[in-house]
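**Q** quick check, what structure comes out for this input:
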Amino acid sequence: MIKIKSPEEIELMRESALIVSKTLGMLAREVKPGVTTLQLDKLAEEFIRDHGAIPGFLGLYDCPSTLLTSTNMAVVHGLPTNEPLKEGDIVSIDCGALMNEFYGDHAYTFEVGEIDPETKKLLEVTKESLYIGIREFKAGNRVGDVGFAIQKYCEDQGYGVVRELVGHGLGKKMHEEPEMPNYGKRGRGKKFVEGMVVAIEPMINMGTRRIKQLKDGWTIVTADGKPSAHFEHDVALINGKPEILSTFKYIYDELGIESNEEDEFRQNPLILS
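**A** The predicted structure is shown next:
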């Protein structure tokens, strides 16, 4: 059953989402060659707890870490390790936090130093597909409209769209209904209604859409060993329109990136501190 949130609950969820956004912003200045993802994981746990929240992933489904860090061919669910990041790597950092009894869940794929143009394009297309999908999360549309929009955009660029892993509803549980696939048919699936909150998260592969799981029981990698990218926002349906509760602004501030990509999804100016 889809759990509809009141305006007051959505504001609490915004606080949870922004804790995750701030955590990713803090990590943005730490992602560089020579740093290990275990080091990033420790920093993230300390930061989340220092800001009055609880790591959302740690212990959930027996997850052993605060972050899920997926490097290069890893799609999602990568466990932090002692292996240093290298120049030219990419790493998807997926982070969750529990605050005010609600979860935030948010991800960004970072460049480690200078990356090759082909991989950079993969990241650009994947992030743009996130916003293309968010635009379809509006009153009267259905789950299939979001998935169709993401799938068409990415496949038209020649990329593989992962089928087995999907976005999801979000609330007092990390994973609620509805499932939000990154593929689908227009007009199919559950209808969007006021007060829904979902995590939309394209997982896009440079090559085949096919994936496999490593022996650690967590890490999902591309079947052909080519890179994969992953971006995620938490989005509420307010006044019939999508409102992003999370933000990449903290990341962009650290990286010196100017962007207005989120402006169309803010019905009121976002006060960031």
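**Q** only C-alpha atoms from now on, for both contacts and neighbour counts.
**A** OK.
**Q** following the chain onward from the host helix or strand of residue 126, which element is next?
**A** When elements are assigned from DSSP states H and E, residue 126 belongs to helix 117-135. The helix or strand immediately downstream of helix 117-135 is helix 143-156, counting by DSSP H and E.
**Q** what is the next helix or strand after that next one packed up against?
**A** Heading C-terminal from helix 143-156, the first helix or strand you meet, by DSSP H and E, is strand 160-161. For strand 160-161, the packing partners by 3 or more C-alpha pairs under 8 Å, 6 or more residues apart in numbering; DSSP states H and E come out as helix 143-156, strand 203-205.
**Q** export those to JSON lines and tack on mean neighbour count?
**A** Output for these, formatted as JSON lines (neighbours: other C-alpha atoms under 10 Å):
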{"stretch": "helix 143-156", "mean neighbour count": "22"}
{"stretch": "strand 203-205", "mean neighbour count": "30"}
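**Q** for residue 6, find the nearest of those.
**A** With C-alpha to C-alpha as the criterion, residue 6 lies closest to helix 143-156 of the helices and strands packed on strand 160-161, at 20.9 Å.
**Q** how about residues contacting stretch 6-16?
**A** Stretch 6-16 is contacted from outside by 53, 97-100, 102-104, 171, 195, 197, 236, 245-246, using C-alpha atoms under 8 Å, 6 or more residues apart in numbering.
**Q** how about stretch 174-186?
**A** Contacts of stretch 174-186 (C-alpha under 8 Å, 6+ apart): 1-3, 56, 103-105, 142-151, 161-163, 165-170, 190, 198-203.
**Q** JSON lines please, covering the helices and strands packed on strand 160-161 and showing distance to residue 29.
**A** Conversion of the helices and strands packed on strand 160-161 to JSON lines gives the following (distance: least, C-alpha to C-alpha, whole Å):
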{"stretch": "helix 143-156", "distance to residue 29": "29"}
{"stretch": "strand 203-205", "distance to residue 29": "24"}
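**Q** second chain to compare with the first, below:
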Amino acid sequence: MTETEIIERKRSSQIPLHGPEAFAAMRRAGRLTAEALDMLAAEVAPGVTTDHLDRLVFDFARDHGAYPATLHYRGYTKSTCISINHVVCHGIPNDKPLREGDIINIDVTLILDGWHGDSSRMYYVGEVPRRAQRLCEITYECLMRGLAAIKSGAWTNDIGAAIQTYAESERCSVVRDFCGHGLGQVFHDSPTILHYVEPSYNVEMKAGMLFTVEPMINLGRPQVKVLSDGWTAVTRDRSLSAQFEHTIGVTETGCEIFTLSPKGLDQPYAPAS
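**A** Here you go, the predicted structure:
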């Protein structure tokens, strides 16, 4: 065993492993988060503000005995992150209305009984250009290919390889600046989940690990910059960006997805008019 393998196995052994009770709690938190995203399906439309969507999620959480994990997290003041067009992630909801043709990512993390469910989806605002639809479809496929690589005994770079290979085969790029993460009773925990291959970081997956997979895929180059608000990340070349995210638990033969939509609305879609 090489020194690198020893280090990675040590990292792996320090990652929390969870049993049936934790999986049951994560199912409840994940389902509630998915239901919040489902609720927004009829609300996304031209003229609607992202502040309005954010308030809907806060009210939904409160009405279901949950709390938005982002609210007051490290000074963040909103219940969601809503990222429009060339915003990669961490877009801050505001009073600017959505426009016909926008694509938006809504990222929701709800805490239910102390456990975190974290998920995001893309929404189409009215009629969306084909290139934007294509990006969303590619990004969703990247997520699903990444999830298919998960099982006990596999490695985190298997996730990155599945995502990177497909994205680049479709002439898109994978954002390097942000990653998936462990979670459970802690919002951000080990392991780190990269969406590309990084030889210097590769952790063996074990049954009982809990983490997110959340690839951010750009139509242009992968480089991003964070705006002066300290949160909003945008593509440097102003190309469109998309993201999908699920929370999962590793099993012996694959993974359990905790944040699947009860209504089957996980894929990119246009809300009904």
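**Q** any idea what the TM-score is?
**A** Once superposed, chain against chain, the TM-score is 0.90 (TM-score structural alignment, normalised by the length of structure 1); 256 aligned residues with a C-alpha RMSD of 1.7 Å.
**Q** buried set for the longest helix along structure 1?
**A** Determined from DSSP state H, the single longest helix within structure 1 is helix 7-28. By neighbour count on 16 or more other C-alpha atoms under 10 Å, the buried set for helix 7-28 of structure 1 is 9-10, 12-28.
**Q** what sits against residue 32 of structure 1?
**A** Neighbours of residue 32 of structure 1 in contact, by C-alpha under 8 Å, 6+ apart: 85, 86, 87, 112, 113.
**Q** swap the cut-off to 7 Å and go again
**A** 85, 112, 113 (C-alpha atoms under 7 Å, 6 or more residues apart in numbering).
**Q** what does the second one align to in structure 2?
**A** Taking TM-score structural alignment, the alignment pairs residue 112 of structure 1 with residue 125 from structure 2.
**Q** now the first one
**A** Using TM-score structural alignment to pair residues, one finds that residue 85 of structure 1 aligns to residue 98 in structure 2.
**Q** state the distance from its match to residue 63 of structure 2.
**A** Look at residue 98 of structure 2 and residue 63 of structure 2: by C-alpha to C-alpha, to the nearest Å, they are 26 Å apart.
**Q** between these two, which is the more surrounded one?
**A** residue 98 (19 against 10; other C-alpha atoms under 10 Å).
**Q** how close does the more buried one get to residue 62 of structure 2?
**A** Counting by C-alpha to C-alpha - residue 98 of structure 2 and residue 62 of structure 2 are separated by 25 Å.
**Q** equivalent analysis for residue 73 of structure 2, please.
**A** 17 Å.
**Q** with residue 216 of structure 2 instead?
**A** From residue 216 of structure 2 across to residue 62 of structure 2, the span is 29 Å (C-alpha to C-alpha).
**Q** centroid-nearest residue for structure 1?
**A** Centroid-nearest residue in structure 1, with C-alpha atoms, centre = their mean: residue 232, separated by 2.1 Å.
**Q** which one in structure 2 is aligned with that one?
**A** Checking TM-score structural alignment: residue 232 of structure 1 goes with residue 245.
**Q** isn't that match up against residue 211?
**A** No: taking C-alpha atoms under 7 Å as the definition, residue 245 of structure 2 is not a contact partner of residue 211, at 10.4 Å.
**Q** and residue 247 of structure 2, that's in a strand?
**A** Yes: membership of residue 247 of structure 2 in a strand is supported by DSSP: H, G, I helix; E, B strand; the rest coil.
**Q** if I pick residue 116 of structure 1, what's in contact with it?
**A** Neighbouring residues of residue 116 of structure 1 by C-alpha under 7 Å, 6+ apart: residue 88.
**Q** my bad, residue 246 of structure 1
**A** Here residue 246 of structure 1 is in contact with 14, 17, 18, 21, 233, 234 (C-alpha under 7 Å, 6+ apart).
**Q** ok, how many other residues are close to the last one?
**A** Going back to what we said before, that points to residue 234 of structure 1. Here the number of neighbours of residue 234 of structure 1 (other C-alpha under 10 Å) works out to 30.
**Q** grab the nearest non-local neighbour of it.
**A** Nearest in space to residue 234 of structure 1, with sequence neighbours left out and distances taken as C-alpha to C-alpha, 6 or more residues apart in numbering, is residue 199 at 4.5 Å.
**Q** which residue in structure 2 aligns with the one you found?
**A** Alignment note (TM-score structural alignment): residue 199 of structure 1 maps to residue 212 of structure 2.
**Q** how about the nearest residue to residue 163 of structure 2, chain neighbours excluded?
**A** With C-alpha to C-alpha, 6+ apart as the criterion, residue 163 of structure 2 has its nearest non-adjacent residue at 4.8 Å, and that residue is residue 142.
**Q** and the one you found, what pairs with it in structure 1?
**A** By TM-score structural alignment, residue 142 of structure 2 lines up with residue 129 in structure 1.
**Q** looking at it, its match is touching residue 150, isn't it?
**A** Yes: when contacts are counted by C-alpha under 7 Å, residue 129 of structure 1 is listed as touching residue 150 (5.2 Å).
**Q** rewinding a little: structure 2: matching residues for the longest helix of structure 1?
**A** Against structure 2, helix 7-28 of structure 1 falls on residues 20-41 (TM-score structural alignment).
**Q** does residue 119 of structure 2 really touch residue 108, like I thought?
**A** Yes: in this structure, residue 119 of structure 2 is within contact of residue 108 by C-alpha under 7 Å, at 5.7 Å.
**Q** between these two, which contacts overlap?
**A** Counting by C-alpha under 7 Å, 6+ apart, the common neighbours of residue 119 of structure 2 and residue 108 are residue 33.
**Q** trace residue 65 of structure 1 over to structure 2, please.
**A** Using TM-score structural alignment, residue 65 of structure 1 pairs with residue 78 in structure 2.
**Q** and its match, how many neighbours?
**A** Residue 78 of structure 2 has 21 neighbours, counted by other C-alpha under 10 Å.
**Q** ok, it to residue 45 of structure 2 distance?
**A** 20 Å.
**Q** residue 195 of structure 2 too?
**A** For residue 195 of structure 2, the distance to residue 45 of structure 2 - C-alpha to C-alpha - is 30 Å.
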